[in-house]
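Trainee: Next one to model:
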Amino acid sequence: MTTIPAQEDGGSTILEIAQQPDAWREVAGRTDEQADAFLGELLAKPDLRIVLTGAGSSAFAGEIAAPALRRHLKRRVDAIATTDIVAGPLDFLERETPTLMVSFGRSGNSPESLATTALADELVDDVWHLVLTCDREGKLGREHTGREKSLVVYMPERTNDVGFAMTSSLTSMLLSCLLMLGPASPGDVDALAAAAQQLIDSQRDVRALAQSKKQRFVYLGSGPLEGLARESALKLLELTAGEVVTYFDSPLGFRHGPKSVLDADTLVVVYVSTDPHTRLYDLDIIAEIRAQLGQDAVTVLTTEPIPAELGPALVLPGLVGLDDAVVALPYLVFAQYVALFTSLEYRKTPDNPFPSGEVSRVVKGVTIHPMTNGDVHA
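Mentor: Modelled structure (predicted):
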């Protein structure tokens, strides 16, 4: 396997990206009878609502998973950021709707994570908590350990990333969610790991994209892959300390004004859906932008070849037929490498792109304002 020595290039971040195939196998290899019993009882409730929540990248994990879980479970599944719930809890929490709140949190120390579960306990009559986290010392995990209506699931210890950006922590939590609630199965993980390993082995090709030093990056994807596009844009924005302009959208939505961002200094990344119908719209936007800006302006990730007349694509084998939320896992590895190598091209330090502390690894300085009685009973 071709790698770049961590001490010379990429710090802990590059190692945490590269460990993901093995970490996913570890996640898939675990059995948890307590979790099976906990979720089995809840999913038997026909009126159960599932809320996927977190902040930043953890929120985007919910956005990736929600459409797939909605289809798989045939029930209401909503992805709502903790930052939205804390700011306006009565807009999102429903007292009379039985709710399973799935909280994603690398450390579980974000103020909004703790406040969100507390608000749910206060404002929803019947609420259960599934906490997916990487830090056994984190506040959220400790808060919910041993509670009758809570289940805490810890990711492999090595996925508690020490780098600034969430990499293996994010994908491990997302995979755990997809395995526990569907549509992923342990049998899918070898294919996912192999696809990710292909990207790891060819990381120098990904670095070539970063060496173009484009000033703007646009990520496009539909359904679960729109959440992936959002996370991809954030990862690049974070690791370049805001020096590169990033944008995300769906291929159809992009035409309605946001396409104005395109210029000769823009790289567009299109994540092609595995759904045959959705895929047609992805191919349309590829053709349109390449006709406008040239083939090199668009990088395409797909699970199967695209028509030859549309130009080149990076094909990840062995993933045909998997749900887009599942395919998003190796796609995320690509996005992480793009962010890492672009950061290095701009002479940033990926493990700490904000050495002066303007943006911190775990958000600080958030004041959680208590609700008044009038708010609670409104």
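Trainee: Only C-alpha atoms from now on, for both contacts and neighbour counts.
Mentor: Noted.
Trainee: Could you report the neighbour count for the nearest residue to A241 once chain neighbours are set aside?
Mentor: With sequence-adjacent residues excluded and distances taken as CA to CA, 6 or more residues apart in numbering, A241 is closest to P353, at 5.7 Å. Neighbourhood size, P353 [other CA atoms under 10 Å]: 23.
Trainee: my read: P353 touches L236, true?
Mentor: No: contact between P353 and L236 fails when scored by CA atoms under 8 Å: they sit 10.9 Å apart.
Trainee: now the helices for the stretch 51-200 of the chain?
Mentor: 57-73, 82-87, 89-92, 111-123, 139-144, 168-181, 189-201 (DSSP state H, counting those that start in this stretch).
Trainee: Another sequence for comparison is provided below:
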Amino acid sequence: MTTLLQRASQDWRDIGGLDTAEEIVHQPAMWRELAAGLAAEQARVAAFLGACLDDPRQRVILTGAGSSAYAGEIIADELNAAWPAQVRAVATTTLLTHPELYLEADAPTLLVSFARSGNSPESTAAVSLLRDLVPGARFLNITCNAAGQLAQQGANDAATCNLLMPASSCDRGFAMTSSFTCMLLAALSVLGREPQLDKLEQLAALAEQALQTWVAPLAALGAQPVSRVVYLGSGPLEALAKEAALKILELTGGRVLAVANSPLGFRHGPKAMLDAETLVVLFRSAKPLARKYEHDLLLELRRDQVAGRCLTVGFGVDGGEATDIAIAAPASSAAALTDAWLAPLWLLMAQQYALHQSALLQLRPDNPFTGGTVNRVVQGVTIYRHDEF
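Mentor: Sure thing, here's the model as predicted:
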């Protein structure tokens, strides 16, 4: 009998969680497939981008909704620091309501859209908005679905480049898992200044190690009831914390409340939410300076004993203290990968934990919202024209 994340595959099927479990576990394979696909597409994408990122006037907007927006947030600052171009993350859900704050008609603009299905109404509306307001705008669609509206509307458009993810990354389950990490890594790979494809193999090897060593402790942790979860991360990992919090909100149908913050920001009010039924998870940064601040907060939380449990996720040992959910890696491996690149690796922890919590609550993880109040592809959105108000 096949075992998957400490549970028989048939058991996952019986409780309605097999798709999500498989999609978490197959991510290293997806990243390797992604690397092969990007190698084949490298010349085409490079020709489309040209020298735009070397232009200080160039605006690059990383956009999406929900998890797709967080993918942009994780990588935006690293890309902005690497290029003369101005790179920022703006969710479609913000762009549509306040376009005048983010768009300039005379600024060359590249809209990078992250979309699992490409059928969310905000995704296609954001493209239409830029076509109306920014003459000459160009579009890079990073999507998992070749048949989606986003990919289809740009298929024969010289101003659009569709970059398709491995077909199996278009998650069948409700929550974005492999779609999220593939799209994030694709953007880092094609928009980074230096060749990056070797990092995908490096990360896939680390992920295989993590999936092997974390499976038992995470299953045990996920079997313990909890009412609140706090995810903390520094720099790009704060956006990772948002995605981790969203995963448990989604897979538990909102029955486990989750928030995200930075370690330094958490003291400024949000710390008040801690109680004996709260789990705090701190994603350790790759930056030594950030880890100093993280370590101080961790010591404070454990000393105050105001949370039920405080855990850390990262590499090995830091500051003389062992990391709770850890993987071993050569120093060269850790140093070569930034926080933005490591985010998909640490996310494997949060995805598994959310899945186990969903099972504990006797929900169906592949579709926790059987009443249809929340949907895999968002519904019920009316798009209003920007020029009517």
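Trainee: which residue lines up with the residue nearest to A241 of structure 1 in structure 2?
Mentor: In structure 2, P353 of structure 1 lines up with P368, judged by TM-score structural alignment.
Trainee: How about the contacts made by its match?
Mentor: F174, E250, L251, T252, G253, S358 (CA atoms under 8 Å, 6 or more residues apart in numbering).
Trainee: if I look at it, how far off is A241 of structure 2?
Mentor: Here P368 of structure 2 is placed at a distance of 21 Å from A241 of structure 2 (CA to CA, to the nearest Å).
Trainee: same deal with N145 of structure 2?
Mentor: 26 Å.
Trainee: Could you check which of these two has the larger neighbour count?
Mentor: The residue with more neighbours, out of N145 of structure 2 and A241, is A241; 30 against 24, by other CA under 10 Å.
Trainee: residue in structure 1 matching that one?
Mentor: Checking TM-score structural alignment: A241 of structure 2 goes with A229.
Trainee: what helix or strand does that match sit in?
Mentor: Taking DSSP states H and E as the criterion, A229 of structure 1 maps to helix 224-239.
Trainee: surely G138 of structure 1 meets G108?
Mentor: Yes: counting by CA under 8 Å, G108 is a contact partner of G138 of structure 1 at 5.0 Å.
Trainee: Report the mean deviation for the longest helix seen in structure 1 after fitting onto structure 2.
Mentor: Secondary structure of structure 1 per DSSP state H: the longest helix is helix 324-345. Superposed on structure 2, helix 324-345 of structure 1 shows a mean distance of 0.7 Å to its aligned residues (mean CA distance after the TM-score superposition for structure 1).
Trainee: which secondary structure elements does that helix contact?
Mentor: If you count contacts as 3 or more CA pairs under 8 Å, 6 or more residues apart in numbering; DSSP states H and E, helix 324-345 of structure 1 packs onto helix 11-18, helix 57-73, helix 168-181, helix 189-201, helix 203-211, helix 224-239.
Trainee: Pull out the buried residues from that helix.
Mentor: Under the neighbour-count criterion of 16 or more other CA atoms under 10 Å, helix 324-345 of structure 1 has 324-344 buried.
Trainee: Could you check how far it is from the centre of its chain?
Mentor: The chain centroid and the centroid of helix 324-345 of structure 1 are separated by 10 Å, computed with CA atoms, centre = their mean, to the nearest Å.
Trainee: which outside residues touch the next helix or strand after that helix?
Mentor: The first helix or strand that comes after helix 324-345 of structure 1 along the chain, using DSSP H and E, is helix 373-376. Identification of contacts with helix 373-376 of structure 1 by CA under 8 Å, 6+ apart yields L90, L123.
Trainee: what's near enough to touch the equivalent of G72 of structure 2 over in structure 1?
Mentor: When structure 1 is aligned by TM-score structural alignment, the residue opposite G72 of structure 2 is G62. Neighbouring residues of G62 of structure 1 by CA under 8 Å, 6+ apart: L52, T53, G54, A79, I80, F104, L174.
Trainee: In JSON lines: those, plus distance to L43 of structure 1.
Mentor: Rendered in JSON lines, the data for those read as follows (distance: CA to CA, whole Å):
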{"residue": "L52", "distance to L43 of structure 1": "15"}
{"residue": "T53", "distance to L43 of structure 1": "18"}
{"residue": "G54", "distance to L43 of structure 1": "21"}
{"residue": "A79", "distance to L43 of structure 1": "17"}
{"residue": "I80", "distance to L43 of structure 1": "20"}
{"residue": "F104", "distance to L43 of structure 1": "19"}
{"residue": "L174", "distance to L43 of structure 1": "19"}
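Trainee: What distance do you get for L232 of structure 2 to R255 of structure 2?
Mentor: L232 of structure 2 is 20 Å from R255 of structure 2, by CA to CA.
Trainee: Can you report how many residues neighbour L4 of structure 2?
Mentor: Quick note: L4 of structure 2 (other CA under 10 Å) scores 17 neighbours.
Trainee: how many other residues sit next to the nearest residue to it once chain neighbours are set aside?
Mentor: Sequence neighbours aside, A21 is the residue nearest to L4 of structure 2 in space, at 7.0 Å (criterion: CA to CA, 6+ apart). By the criterion of other CA under 10 Å, A21 of structure 2 has 24 neighbours.
Trainee: Now which residue in structure 1 aligns to A21 of structure 2?
Mentor: By TM-score structural alignment, A21 of structure 2 lines up with I14.
Trainee: pretty sure that match is in contact with A339, am I right?
Mentor: No: applying CA under 8 Å, one finds I14 of structure 1 not in contact with A339, separated by 10.6 Å.
Trainee: Roughly how far does whichever residue in structure 1 pairs up with A81 of structure 2 sit from E8 of structure 1?
Mentor: Aligned by TM-score structural alignment, A81 of structure 2 pairs with R71 of structure 1. Relative to E8 of structure 1, R71 of structure 1 is positioned 45 Å away (CA to CA).
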